[in-house]
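> Sharing a model prediction with you, sequence too.
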Amino acid sequence: MNAPARTTRAFTQRRRPRGMPVPEDFAEVELPLVPPAAGQAVVENLWLSVDPYMRECMDGDWELHAPLEGRSIGRVVESCSAELPVGALVFHREGWRTRAVVNAAEVRVLPRYEGVAPQSFLGLLGGTGLTAYVALTRIARLRAGDTVYVSAAAGGVGTAAGRLARLLGAGRIVGSAGSAAKVRLLTEELGYDAAFDHRAGPGLSGQLERAAPEGIDVYVDNVGGAHLEAAIGAMREHGRIAWCGAVAQYNAGSAPAAPRNLFDLVEKSIRLEGFLVSRHGDAQVELEEFLVPHLRSGRVTDRLHVTEGFERTVDAFLGMLRGENTGKAVVRLGHDALEPSADPEPSCGHTS
């Protein structure tokens, strides 16, 4: 048997960005990989996630010159934990690298659902789908027949929100995106009833009014800024806004002005609530129980925007920030042909 590799390729952040990040803000490095201790395992990463929240991490949350953080799916290739058998597929947060040493307490061994691809745990069954599900069910409390508006509708959370809103009984689903091609994708493939290109005139409010002439009940906000203002203007009484993100300001250096019609929240009895999906981990099982049957039946497909090759991780991240992805942006490292061990055992003699 070949000795396990004791290095990992990783991306680090070299400097803080000014506005939109550029490739020179990152560095690809080769780092030593320490052998796993008791309760740990070595994971060969198969899929990496790149997400909008990472842009904010670049401003201070991420330590310079250290491997970056991100959601990942990998296969255990060496283990000192009975909970992480060799061959198991696991979800963890040691992304932006090819291999990682992980602690059993911080890793989820993924369930195997027949007919469901493991990479869906970075998409509809992962943080992206969970964000959309929590936004619709817990924050906006979607009711059957509601008219739903989703901004950045062709992105990861946006595509998930459109699919889930339909399954949850929404009456009309409207989305905004950044190109005519994405608008066609939303209405022709992703189940949106209407969509518009927010970069084409005559302004967001007028476009939204034409797409939802009777108003909206629920807004899933991934953008903020002018999109939030337009949504407030189109809201019916007792509307609900689930604020997931604010991509409009991530590279701006400062927050945009508050919506000029913010007082309409009072006049229309509108409820606006922001949330972090990390505080709703208890909804994961609920999401899987609801969505897996639809994935198995083919009623719902998980649209992933796949970039091939670890060396293109930064390209995938920057492209996602520019809105080049349709669906959840992920990176495939090319090892997913590996098969699990037929009789996996801890490889460090750890049996308790």
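Right, received. Where do you want to start?
> contacts, neighbours, all on C-alpha from now
Fine.
> where does Ala38 land in three-state SS?
coil (DSSP: H, G, I helix; E, B strand; the rest coil).
> I figured Gly233 was touching Gln207, is that so?
No: look at Gly233 against Gln207 with C-alpha atoms under 8 Å: they stay out of range, at 11.9 Å.
> check contacts around Ile232.
261-262, 264-265 (C-alpha atoms under 8 Å, 6 or more residues apart in numbering).
> Could you rerun that using 7 Å?
Ile232 makes contacts with Asp264, as judged by C-alpha atoms under 7 Å, 6 or more residues apart in numbering.
> try His198
Per C-alpha under 7 Å, 6+ apart, neighbours of His198: 176-178, 204.
> Narrow those to those in strands?
176-177 (DSSP state E).
> which one among the contacts of His198 gets closest to Asp193?
Nearest to Asp193 out of the contacts of His198 is Ser176 (C-alpha to C-alpha; 11.5 Å).
> Arg141: which element?
Arg141 belongs to no helix or strand when elements are defined using DSSP states H and E.
> Against that first model, consider the following:
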Amino acid sequence: MNTTHQLVRLLRRPAGLPTPDDFALVEAPVPEPEDGQVLVRNTHFLVFPGLRTLMGGETRDVPLPPLRPGDTLFGPAIGEVVDGPLEKGRSVLHLQGWREYATPGADACRPLEEVLPDPVAHLAQGSAAYGALTRLAEVREGDTVFVTGAAGAVGTLAGQIARLLGAARVIGSTGSPDKARRLERELGYDAVVLRDGAPIDEQLAQAAPDGIDIVLDTVGGEQLTAAVHAANRGARFALVGALAGQLSPDRAGGSAPTVLDTYRLLTRGITIAGYNGMDHPDVEAEWETRFGDWLRAGEIRFPYTAIQGMRQAPEALPRLIAGRSFGAAIVEL
């Protein structure tokens, strides 16, 4: 086994959106596991936009610790047990990504069963979308569903989930014509509105002439504003992200103000609720079972953009923020 490994540390708090210069790829000794810890050789880890909030210093109500200069980045990772109280060679899921070797506590490791056909699929971000569409918005047969940020880690799965739950028409939003084509050709979206195209109100009126019944919102901002205008009576809005705030150069990632027409909310009986997985502890296992069944049946795809190796890892978050990923962004070691 190697005696050293590579990891990514935060060099400084970004001034605006993070750049590769805000991170350092560091060589360090492979850590020795302490009592109760497991030595894991990571094989994949997830790049997620919430890191922007953690390093921006606005972590109120966030169940993860802030990132300060000198800290190693972290996040969901998959690896193989090398040493410790768990079975050697076993694949586990834990939260010490952004390094080649990790030492999570055994109680912080989840041994991976064969519920999903590919271990990497455990990094999919579909649980929140599934929970929101079954617990908050509750898709009904024939619904028209609008998914904002449809080309992201949540959105690429959300549209497929909505269809599998009975939606008749699924509309997405994205900022790239190329991504819009992929959403329609590969993931079954019926129409896609472009963030930088004509006014979103106009695009939604054309894409959903009969209005929208459900909104699965990962963005906020003007897209959420426009969705209220296009909503049918009794529409259900489920909020699962706030990328408009997290990816804004003028904010630190802990706020995302949006203008909503409260008159329309009242007169159309629209409901809006934020989804928090901790409020629905039964969702994760249910989602995983259904996700595995859908994957095996070829009814759903798990799209992700692979970043190869630790050398490219310092660029991974800036690439994600710049919109250079389709689906989840995963570093492969």
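Yep, that arrived. Since this is a predicted model, take the numbers as computed values, not measurements.
> TM between them?
Overlay of the two chains. TM-score (TM-score structural alignment, normalised by the length of structure 2): 0.92; 321 aligned residues with a C-alpha RMSD of 1.6 Å.
> Kindly reformat the contacts of His198 of structure 1 as JSON lines containing distance to Ile241 of structure 1 and neighbour count.
Output for these, formatted as JSON lines (distance: C-alpha to C-alpha, whole Å; neighbours: other C-alpha atoms under 10 Å):
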{"residue": "Ser176", "distance to Ile241 of structure 1": "16", "neighbour count": "26"}
{"residue": "Ala177", "distance to Ile241 of structure 1": "18", "neighbour count": "25"}
{"residue": "Gly178", "distance to Ile241 of structure 1": "21", "neighbour count": "19"}
{"residue": "Leu204", "distance to Ile241 of structure 1": "17", "neighbour count": "20"}
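> Reformat the contacts of His198 of structure 1 as TSV; add distance to Leu304 of structure 1.
Shown next, in TSV, are the contacts of His198 of structure 1 (distance: C-alpha to C-alpha, whole Å):
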residue	distance to Leu304 of structure 1
Ser176	19
Ala177	17
Gly178	18
Leu204	27
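> contacting residues around Leu190 of structure 1?
159, 163.
> Map it across to structure 2 for me.
By TM-score structural alignment, Leu190 of structure 1 lines up with Leu187 in structure 2.
> Which parts of the stretch 201-350 of structure 1 are strands?
216-221, 235-243, 271-274, 304-308, 328-332 (DSSP state E, counting those that start in this stretch).
> Give me the helices and strands touching the first one, please.
For strand 216-221 of structure 1, the elements it packs on are strand 147-150, helix 225-234, strand 235-243, judged by 3 or more C-alpha pairs under 7 Å, 6 or more residues apart in numbering; DSSP states H and E.
> In structure 2, point out the residues matching the longest one.
Spelled out, that is helix 225-234 of structure 1. Going by TM-score structural alignment, helix 225-234 of structure 1 sits over residues 221-230 in structure 2.
> and what of the shortest one?
Using TM-score structural alignment, strand 147-150 of structure 1 corresponds to residues 144-147 of structure 2.
> what's the mean deviation for the matching stretch versus structure 1?
Stretch 144-147 of structure 2, aligned to structure 1 and superposed, deviates on average by 0.4 Å (mean C-alpha distance after the TM-score superposition for structure 1).
> Other residues contacting that stretch?
For stretch 144-147 of structure 2, the external contacting residues (C-alpha under 7 Å, 6+ apart) are 155, 159, 167-173, 212-217.
> Among those, the buried ones, what's the ChimeraX command?
Selecting only the buried entries of the contacts of stretch 144-147 of structure 2 in ChimeraX, with 16 or more other C-alpha atoms under 10 Å as the criterion:
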select :155,159,167,168,169,170,171,172,173,212,213,214,215,216,217
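> Could you identify the most distant pair in the contacts of stretch 144-147 of structure 2?
Ala168 and Asp217 (18.3 Å).
> Show me where the stretch 1-150 of structure 2 has its helices.
Secondary structure of the stretch 1-150 of structure 2 (DSSP state H, counting those that start in this stretch): helices at 50-56, 127-131.
> Now find how far off-centre the longest one is within its chain.
Looking back up the chat, that one is helix 50-56 of structure 2. 14 Å (C-alpha atoms, centre = their mean, to the nearest Å).
> Also the shortest one?
Its chain's average C-alpha position is 10 Å from that of helix 127-131 of structure 2, according to C-alpha atoms, centre = their mean.
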